[in-house]
Every structure is written in C-alpha cells, then in structure tokens.
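Visitor: What follows is a predicted protein model with its sequence.
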Amino acid sequence: MPQELKRYISHLEYSKVEGKGPKLNFNKVDSHIYKVDVSWDLQKDINLSSLYLNIYPNFNPTFHWAPHLTPTDNHIIAQHVFRSPAMIVQDKRKSISIIPDVTLLEKKPVVPWYLDLNASENVMTIGQANSKITDHVLYEKEDKTHFSKGIYTLSFYVLFSSDQRNIENPFASVNSFMWQKWGSPFYAKGEPFSKNNLDSYVDYTYQWAFNHWRDAVWQEFDLNDRRVGAPTFIVNVTQSPNYREETNEREFRSIWNQAWFNSLRSASGLFRYAKRKGVDSLLSYANQTKELALSFPQINGFFPGLIGTEMVDVDINGKKYRRSAGWDTYYFGNSNRNPFTWDPKTSPYHILDMSYTAMLMLDWYSELEKDERLLNYSKSYAESLLRIQRPDGYFPAWLSLEDQKDMEILSKSPESAMSVSFLLKLYEVLHDEKYKNAALKALSVIEDEIVPIGKWEDFETYWSCSRYGHDSLVDKKLVRNNMFKQNTLSIYYVAHAFMEAYRVTNEQAYLMKGQRVMDELLMWQAVWQPSFIYIHALGGFGVMNADAEWNDSRQSLFAELIMEYGKELNRKDYMERGISALKASFVMMYSPENIETKEQWQRRWPFLGEKDYGFMMENYGHDGRTDSNGIGIGEFTIYDWGNGAAAEAVNRVIDHWGPNFMDKW
C-alpha cells in the first residue's frame, strides 16, 4: 500500500481461495485519489460466502455514510442500490471515501457486487456475492455463491483528505468526482434522453388524465355550493380503457393535499400550461382543484389533508372488487402514513402537509393570480402554526384531532423545515417580522441538531411501505452503521429552507449551509447507467437507505431546487444534475418516445395501447428486483406523485427559466 495511504488506512484484509489471495494494484489518480484493482484468479468452480476486500481506517471515525443500512454482519449494500455508490468515514481531521468503479458494472457481472460499512468494527468492505431481499428493502448475503472458474476483479477509488472543507462537507468532493467521472459524460451523450423539449410528455399527461382516462382519473362534485374537482389519488392498470375485465380500485378513492400527493401542486402546473397554451378547459380543471383546496375546513387554523369516499366490495361472478361508493359519501381526513393509525378518518393533523399546502397557496397567490382567499387561508394557518412552535424552535409533526396538541413523535425533526419555507414565503408577501423570526429560529435548531448527524427522519422514513425500524429506530442511530434511517424528502425540505432563508436575508452563510445539505441530497441521485437497470437511470433519485427505488417521482420536486443552487453557486454540474432530474421525471412514462420503458411496460402489461400514453408508475425497481422482462415495473399511476407532478415541474421551470432553458446547458 502506498505510504501516503497508510496515513488513512491501517491495513487491508481479503478473501483467500485455497490459501491464495488476490493481486492488488494501486494507481495514483491525483494528489488525493488512488484507484485500487483487486483480482482473484480462481482455478476451478467453487462455492464461497463471498469474495471481499476489507479496508480498515487507521483512525476512529465519528461520522459514517453509506447508501443503505446493513444492520447485521450478514446484511450488505447490494449493487441494486448503487446510484451514487460510496462509503464515507471521517473524524475531525481525516476523511476517507471508497467509491466502486461502476464502469465495470456497465456490463452485467457474473456475480453481483456489494458494499458494507461496519462502524462498530471500523471496517469498509467491497465484495461480490449473491443476495436475498428481507424486510422492505434490506439485502442479506446468500449462504453460498457459486463462482465459476475465472478471473474476478473489483475496482474502486479511494478519496482521502485532511482539508477542513472536506470535513465540514463530507459529500462535496465525492459528488464532484462521481459526476465528473460518470455523470457528466453520460449527460453529454444524451442521457437520460437527448430531447430538450418536454412538451410531448406534458401533452401525454394531460391527454391521459383529462381525455383517455378521464372517467377513471377526474373527480368532480359539488361541495359547499361550489363545483370542485381534482384527479383521484391513484389508478391502476385495471382502470385502463384497454383492459377488458373488471376494474378493482387499489386504494380508497380520494384526493390528497399532502407532502407527497398534492392536488394543488399539480393544478398549479396545469394552470400555468393552460394560460401559456390558451386552453380554457384545462384552466377550468385547475380552478376547480383550487376551489377544492379552499373548501377544506379549518379548525383553529388547521385543516385536513385529504377528502375521500366510502368504499364497497362488489361481488361479480363470485369475485369481489373494490369500488367507490361515490362522492355523496365524502369525508375529510388526513394521511394514513403516520405512526398512529391506518384509518384516514382518525389520522391526526400533519403539520408538514399543512405547511406544504399553505406554501403552494402562497405560490399560487404570488405567481398565478391574486386570489385573496388563498392568502387569507394561509395566514389563518400561519397564526396557529406560530402558537404551537416549541420553545426549542421546532414545530410538532402531528397534532391530535380533538385538541390540536403535539403528539410527541418526530416533534424534533427536519419536517419543521417545510414550515420554515412557508413562513419565509409569507414574510415575503406580508413583510411581518414575526414570520421570519419564527422561521429562522426553527432553521437554526435544524442546522445545529439535524444536519451534522444526518438525522433525516420524516413520515415516509418509517410509516410508508418501508417500515423497518418503526418500532425500534425512531430518534436512534443504527449502531452497526452509526447512521439514522434516512429519507431524501427531509433532506430536500432543509435544502429548500436554506435557499429560502438566503433569498430573504441575502446572507451568504445560508447559501453555504444549504449547499452542504444539497450535496448530501445528491448522494441519492443516479450518476450512471447500470447494466441491471432496464430503463434510463441518469438523474433519477432514490428514496431512503432502506428502500430500493430508482427514478422516484420526488426528482420532479427536487429538480428546480438543484438548478437554483447551480445558478447561485455558478455550478455547471448542479445545472446538469437538475436538468437530468427533470428529464428523469418522465422516464417511467408509457409513451412512444421512451422506447426501453415502453417495452418493459408491454412485457408486464401487454394490453396497454395508445390510449394509455401518459400512464406512469412513480418509480422503478421498487421491490429491489429488476429484469429485462418487466420485473421492476409497477401497476399504478399516482397523478399527483407521477405524471401530473412531473408536468407541474416542467411548467413551473418554463415560467421561471424560459422555454429554452435546457439549451444553455
């Protein structure tokens, strides 16, 4: 091992096969990077637990980061989650990052690669082994993996530094290296696709929702003497006009104004599009959704996050199908993705959902039309929000329905950052210092207590489909990894809040702190095209360190913020990343432009046809598996967390940046 690496790495351990170790080769890339190649020459077929190389730092790190959790010695970080694969460890003086050379994975390896970060034993591992999926979604090594006779090579880069800037921002140099090495060259080749005009994707979205699938998607009814409407929360392939059997609704029919699925967000994009294109019918749809949002009742300023219908089971030829009982049976409720109940009728108020919806109202008021009702509704909520701010600066996460009291779970979490952004936006409109002061107080405690330790916990982290740790890890690190279970939404909320604080105060410190958070968020973005991902991957985002999605719909939410940081920091790489994220938002769409994706859809659901153009699953590889025959493709579209959300992002960016913004980068 080179002498300068010995300042950072005490020793290496590796698999020996029949007493023989691998060949190791160290090549210096620059003053702070080495490339290491490790090769085993197997003389015969053999079954092994794995081939591996262990890397032991020669210091005791206090900070650890890896893209996936490995709770036990048998858990691994499977190559399926290698979006921006790296392991980072550091103390106050030294930092080491291990980055697999994914160039070797652009062709599918005979045996999959994996990583592991064991903070308890102070060791980082890169290896090869087959794995199985446990929980949702963690990976464990198979007991034995078959290695055929031949040469097996692992390659990785070691980035090492004692520069204080790298200690303060552990992710900046890693991100820059990976984007320069892989991301930017793929972007220059036209990934995730070369098309810069996204109008056709937006057109497919609105044709799908308001024409071909209108009967299934669009919901319209009278509420408090107003005609209101919005696309339903979710539809599945059985609701396709090309499906010839009975329809079965996947979840209760509903319309959500929540941090994920927000009908007002999608409607604002539709409003922008309708105004730009002069389409009165679409403008009417957007305005009906605005009217619906304003119809949600406020109690002491707080308001519910969804409206739903009762559901019934219908028996047809001996089979039961779930159907809506109609909007005459409507009720208001809240997101059932919470730690208390799966029943939306009894789910508590969620501050995050309310702050996000109220901020969208202010955006509509500031940018689209001066409807004073939007401002008054938001202000009423803001006054109540200020009253419940905790003495430490945080805002509670959930409030009880009965008396709107703090329910004391995630009450000190980065979800508060959305309330920061909302209050700063309200300050920009009303210029009342109390909103700014409350916001900056909350941002200060988030900066001090959340950011340094990566405590990225929010509602999705534990109470969605990936429930690992909901009963044992809330507010706690997983000891073996020295990491919290982490979710990208809360990282985004904080990066957004810092950008809003920078805009309001013009203080450079907020921009720099936001950049550090943004760099952490970008560690979840795909920077290459894996051989085992059968759709275009560049620019797409993952969800959390215990889940497996690629190209998740959150990338449409993230895209413009990445671009904003790129503009303020004069960073071409950020601009490329933001545009890649925006394009990736449409990669999962069933449409003729997406040749590879369309093929995967048709292999999974052969009945899809032209009337289904615009149908779009929210992500790919959700269950941790993919193959070339449609495994990894889902069955549903959430308009407000899929095609409608992606269309909104495009329409917003066009309004803010101009129609030809991509051509500049």
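Guide: Yep, it's here. Remember, predicted model here, so these are calculated numbers, not experimental data.
Visitor: use CA for all of it now, contacts and neighbours both
Guide: Fine.
Visitor: Now do the helices in the stretch 351-500 of the chain.
Guide: 351-367, 372-387, 416-430, 433-449, 459-463, 488-505 (DSSP state H, counting those that start in this stretch).
Visitor: Comparison target below:
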Amino acid sequence: MSQKKIWNDAADPFVKSVTYDWLGPYEPTLERQELDGRLTHVTLSFSLEEQVPQDDWQLQIMPAFAPKFHWAPHLTPTDNHIIDQHCFRSPALIVHDERQWLAVIPDLDLLAAGTPVRWYMDMDAGRNMLTLGMSNYKVTEHVLFEKAEGAVYPPGEVRIGFYIMKCDLDSIANPWRPVLAFLWDRWGGKLFRQGAPKVAPLERYVEHTYRWAFENWADSVWQEFELDGVKVGAPAFIVDVSQSPNYPGIPSEREARSIWNQAWFNSLRSAQGLYRYGTSKGNEELVRRALMTKELALAAPLSNGVFPAVIGTEMETLQIDGQTVNRSKGWGTSFWGNSNRNPIHPWGSLRDAPYHVLDMSWTALLMLRWYEELERDERLLAYAEAYAERLLALQDEKGYFPAWLNKSTLEPYEILKDSPETSLSVTFLLKLYEMKKDGKYLTAALKAMDIVMAEVVPDGRWEDFETYWSCCPYGNGRVGSKVPRNNMYKQCNFSIYWTAEALLQCYLATGRQRYVSVGERCMDELLMTQASWQPPYIYVEALGGFGVMNCDGEWNDSRQSLFAELIVRYGIELDRTEYIERGIAALRASFVMMYCPENEKTKIQWEKAHPFFTERDYGFMMENYGHEGATNPEGRGMGRFTIYDWGNGAAAEAYLRMRERYGDVLRERYGQSLSRGEERR
C-alpha cells in the first residue's frame, strides 16, 4: 500500500506531518485551503476506474509537539480498535501541551453526502498519532469498535476530508470551546434554525405520555398499593414491548417489578411533571397520582439518616405454553432495597444492594424542589434535613462524599470514594443552604466542590456508577486508571453534568467567578457528547440528542431531558445563544424516540421493529437509539422497552418545568420557544 506525505513543514509548530494511503493503485488529488489563520481544510479525492477492495485506508496526522492532554469521542484501547462513524456526534480529536492546541474535525458535509465505506477516527497517544480512516467495522464487547475485513470501493469518485484547527493555548478558555463553536456555526445552528430536530408542539407528546401510562398501558405501567395504611403509587420502573395491549404473544416482565428513586429512574422527579400538568388542567386524578408518588418517597424508611432507593416485589419464573416468562408475585410481597447497578453486587438482588449516596442526594434534592416549587409539605423538608445531617458526617477530610455504604454497617466502601458523584451532593447541600441559611451546608459544599475542581476536572476523571456498572462493564477492573493508548479515562457524561450543575450553583451562592469559569469548561466537555449535526445513517431525528460515555453507542439518550435545563441556564447566565439553542434542541430531542404520528421518521422505524404497534401504543418511548453500536433503515437500533422515569415521563417533566421557569425569558430575551407552534396552556 503506497503512502505519501502532504504536510511536511518543518517550521509549523503545530503539525509535523500528514501521511495518507493510496486506494489500491490510485493516488488522490489534493485540495488544501487555508480558511483563516487557524483553520485549514483538506480534501482527498480518488477517481477509481474499477472496483478496489481494500480493508483499511488511513490518513495520519502527527502533531509537532508532545501533547499532555488528549480527547477523543470513544476509546480505542488497541491498534485494531477504531472510533466508528456511529460515534460521530460532535466528532473531533483534540490534543494540547502547555502552549499549543490542535484539533482534527472530519468534514461532515462529505460524510453526509454518502460514502462507499464507513469513516473512522483513532488517537494513539503513545505514538502521537491522530488518524482519519475508512474501514468496515464490527462491535466487540459493549461497546467497542474494531476494524473488519471486506471493504470494497466501487468505480467512481471517493472523497474524504477534514479540518485542522490550531491555536495557542492561552487564546482559549478550555479545549472544547473552539470545536463546539465551529460545529454549531457550520452545521448544528443552521439545522436548528431550519427546524431540527423536527418535532410537533411538545405538549402533544406530554398528552401521549400520560394517556399511554395511565390509560392505554395502565395495567402494566401504573402501580397502586398500600403501605402501612397509606395509599401509594407510581409507574413501574420498566415495561417491555411484550406488555403492549397489542402484543400477539405471551407477556413477560423484563426486570423485577419495582419503583425506583435513583439517579436515573426517579419517580419523584416524574411526579413533579404530573403534578404541574394535572394542576394546570384541573385534572384531579393526575394530581392524586402525583401525590401518591410523593407519599411513596416519604414512605422509604429513614434510618440513621439514610434511606433505600427502590421498592420491589418478589418475582417468579413460569412456564406458559412452553415459554418461560417472568411475573411479579404482587405488591403484597414488597420489600425495600437499592439499585443493583453497583460494584458490590453487580446486577444482583435489589434487596441486598448497598445504599448509594448519589441516589439519596438526588431524591432529597427533588424533595426540596417539590417543597419550594409545588407545595409546602413540611415532611419533605424534614426528611431532607435528616439526610443532610448524615451526609455531612460522611464527608472525608479532603472533601469527598463516598459512593456506596455497606447496608449493614453503613460504613463507606472504598470504591469511588473520591469520585465526581460528590458533585450532586454539593448541589443538594447548596439548595438546603439557600432555603435554611445554615452556613454548615455551604462550607461542606464548597469544600467538596474545590476538591472535585482540583482532582477530577483537569484530568477528565469522570468515573461514576454508570461508567462501569451499567450495561458497559469494560474497564471495571481498573477503576482510577487511564486507558494508556488514549491517555484518557473511561468517562461518563452523567458526572460531567452533576459537576457543571454544582459549579453553577457554587457561583450563584458565592459570586466567585472561578466556579462559573470551570463550570463552562465542564459544560463544553458535556456538549462534546451532544449531536451537533444530522447523520444520514441515523434514521431518526438526532440533532441535540446525547450519547452517554466514551465506550457505548447511544444516540438520543433520555438524559438529554435532564441536561436541557442546565444548558439553557448556562446560556442565560453567560448570554450565549449557542447554549440556548443547544439546550432547546436537547429538550426537543427528548421526545424524538416516542412512538406517535407526530414523529414520522421514528414511527416508521418502530413499526419495522415491532409491526404489532397501533395507536394504543402511542407514547411508548425507548430510552435511546442505536445503543448496541449499529443502525439500519429496517428498525435496527430501536430497542424493546420503556422506562417511564427515564424516558417519556422524564421528558414530560422536563418540558413542563422548563416552560414554567424559563419560557418567558427565552421568548422575551432570545426570541425562542421551547416548543413548536402554539402551546395550549
């Protein structure tokens, strides 16, 4: 395979060389355009006279300096791993040392025009090499991508291109801002202002959600029972397509029937949306159900300042017509427990799972929000204060809050004892300080924030429960260590979000500029996981949707409904239109995966994946798209389940909360509507 250099300027302090392969016997024609002092565009065009089989084609860029910092959208732990175009949400490779900053950005116009072979990127920190390539791929583990054999280029023109961006480090505030601004200016912002992601007025999706949960699918979704003489209720944690009223087979429950008040799936969060909606519509039944969910949260036994996050039922396995199915034994068998997404009993029993400080801090924060924004139920404030006293006692000398507590002894476990999960507890304590004006909460919160700023943020150590103990176990034997080939930690954007939120709250509480400056850096790192364009190989609306981590495959993940408000808040605080647009795009993307007639592209994909769906399923919404690293026009990537509290119910809450809190200022100051068309109030 022939190679040639197209960049060999010894005087260039940023790029030492750019070397490319030929395609078979064909050498490309090159076009290099200097767009401004810091941006160069390069295109390579091959004119093939016959079919060319070639497993791998590469273009390699070697920086002229030795970077200390490396960032890529996905991990490539070996030479055979690649960052397939499936992960090109806001695609870039970024490196810098103390003086120079360099980024490589694929030309998304060329990629959007269609390519005979998939594109990829790679970053080898040890060899100081940044790669743009073309190859087939395969998914290994969950989710890493590797090169695969069999790529074939048909006769005709093959084009691939990229941008090189470079500047002195002291001219930028953080390593992601120039890339994000470029991506939004060239692609995302234009699409947003043209109407992407394409959705209907958002209240229609709220109506679909509540009709689905409390009418059409109510037999499977809504759970109502009595605890110690008090009527409680909430939507089930998860329901499967086999529980559809239209399913032609035998229904089976995917996981234990349960209700969660955890960092992802939190019924108390969704209930706040239901309360707002029911109150605004004069719908007493919806308000009643929201209040029952509040009662369930308050029923969680508070002991020594800690409380469980999950209530579940005993399950049984049955044989029905030769099929093995899972069924609940009913709420008469209920028990309290915690999330089984943990390192102590991974995916084990809910009953035996350890207490998770993160889950408790989030639920307690939601109690304070309910008290402040919806109704002054003094029990909520008292419950949160009791937990706060225990939380303060758990803070270590450096300022961190631990992740997990032994269920029997309540002693902290060592694992993730110094993680950015701490940041959510900061936000909780600052809210309590705002309400009670007790300085001990502020002191503890700032001490925690300062250590996260010092030890987590600069190195990108975004390790939390989801990073290792959700669906992607890669790397859980090396917590606290970087992937050497990439000089990066395995990272989850959940903890970036908590930290960005906590930093904004620290700034608002103290007025200290350094908090919002570091918060902006975290916000931009978070936004590198947001889709800044619409790929042709993603068969639903994608602009504004989020991925999850640098070792997974999701598009349009439900966390975007949680992130949207914070992005808009930063936009208002910093008066940045890009953030406003990105936040609104994230909110609208939160409804893209819903099965309903308003989502034309998504509806087609759902019916290809599950042909039995009818109007009785309108409102069903998978939590993400393309989770396993692959999509196609025939419905691959659509999934099989809905988590109300991490999907349609959460999205409805986000819209209703943001409309109430920010709708007027966005219209009056920025001329923006959270929704589409006229909203019915």
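Guide: Thanks, I have the structure now. Bear in mind the structure is a predicted one, so any value in this text is a computation, not a measurement.
Visitor: Mind telling me the TM-score for this superposition?
Guide: Between these two chains, after superposing, the TM-score reads 0.98 (TM-score structural alignment, normalised by the length of structure 1); 662 aligned residues with a Cα RMSD of 1.4 Å.
Visitor: ok so, going back, any chance of the helices of the stretch 351-500 of structure 1 in JSON lines, with distance to residue 167 of structure 1 and mean neighbour count too?
Guide: Shown next, in JSON lines, are the helices of the stretch 351-500 of structure 1 (distance: least, Cα to Cα, whole Å; neighbours: other Cα atoms under 10 Å):
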{"stretch": "helix 351-367", "distance to residue 167 of structure 1": "31", "mean neighbour count": "23"}
{"stretch": "helix 372-387", "distance to residue 167 of structure 1": "36", "mean neighbour count": "18"}
{"stretch": "helix 416-430", "distance to residue 167 of structure 1": "24", "mean neighbour count": "25"}
{"stretch": "helix 433-449", "distance to residue 167 of structure 1": "16", "mean neighbour count": "18"}
{"stretch": "helix 459-463", "distance to residue 167 of structure 1": "27", "mean neighbour count": "23"}
{"stretch": "helix 488-505", "distance to residue 167 of structure 1": "19", "mean neighbour count": "23"}
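Visitor: Any chance of these in TSV with distance to residue 327 of structure 1 as columns?
Guide: Shown next, in TSV, are the helices of the stretch 351-500 of structure 1 (distance: least, Cα to Cα, whole Å):
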stretch	distance to residue 327 of structure 1
helix 351-367	22
helix 372-387	24
helix 416-430	31
helix 433-449	38
helix 459-463	28
helix 488-505	32
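Visitor: closest one to residue 238 of structure 1 among these?
Guide: helix 459-463 (26.8 Å; Cα to Cα).
Visitor: once aligned to structure 2, how far is that closest one on average?
Guide: Per the superposition on structure 2, helix 459-463 of structure 1 and its aligned residues are separated by 0.5 Å on average (mean Cα distance after the TM-score superposition for structure 1).
Visitor: who touches that helix?
Guide: 337-339, 466-470, 474, 485-487, 544 (Cα atoms under 8 Å, 6 or more residues apart in numbering).
Visitor: Equivalent analysis for stretch 219-237 of structure 2, please.
Guide: 213-214, 238-239, 243, 257-260, 265, 267, 289-290, 292-293, 295-296, 299, 331, 643-645.
Visitor: switch to 7 Å and redo it
Guide: By Cα atoms under 7 Å, 6 or more residues apart in numbering, the residues outside stretch 219-237 of structure 2 that reach it are 213-214, 239, 243, 257-260, 267, 289, 292-293, 295-296, 331, 643-644.
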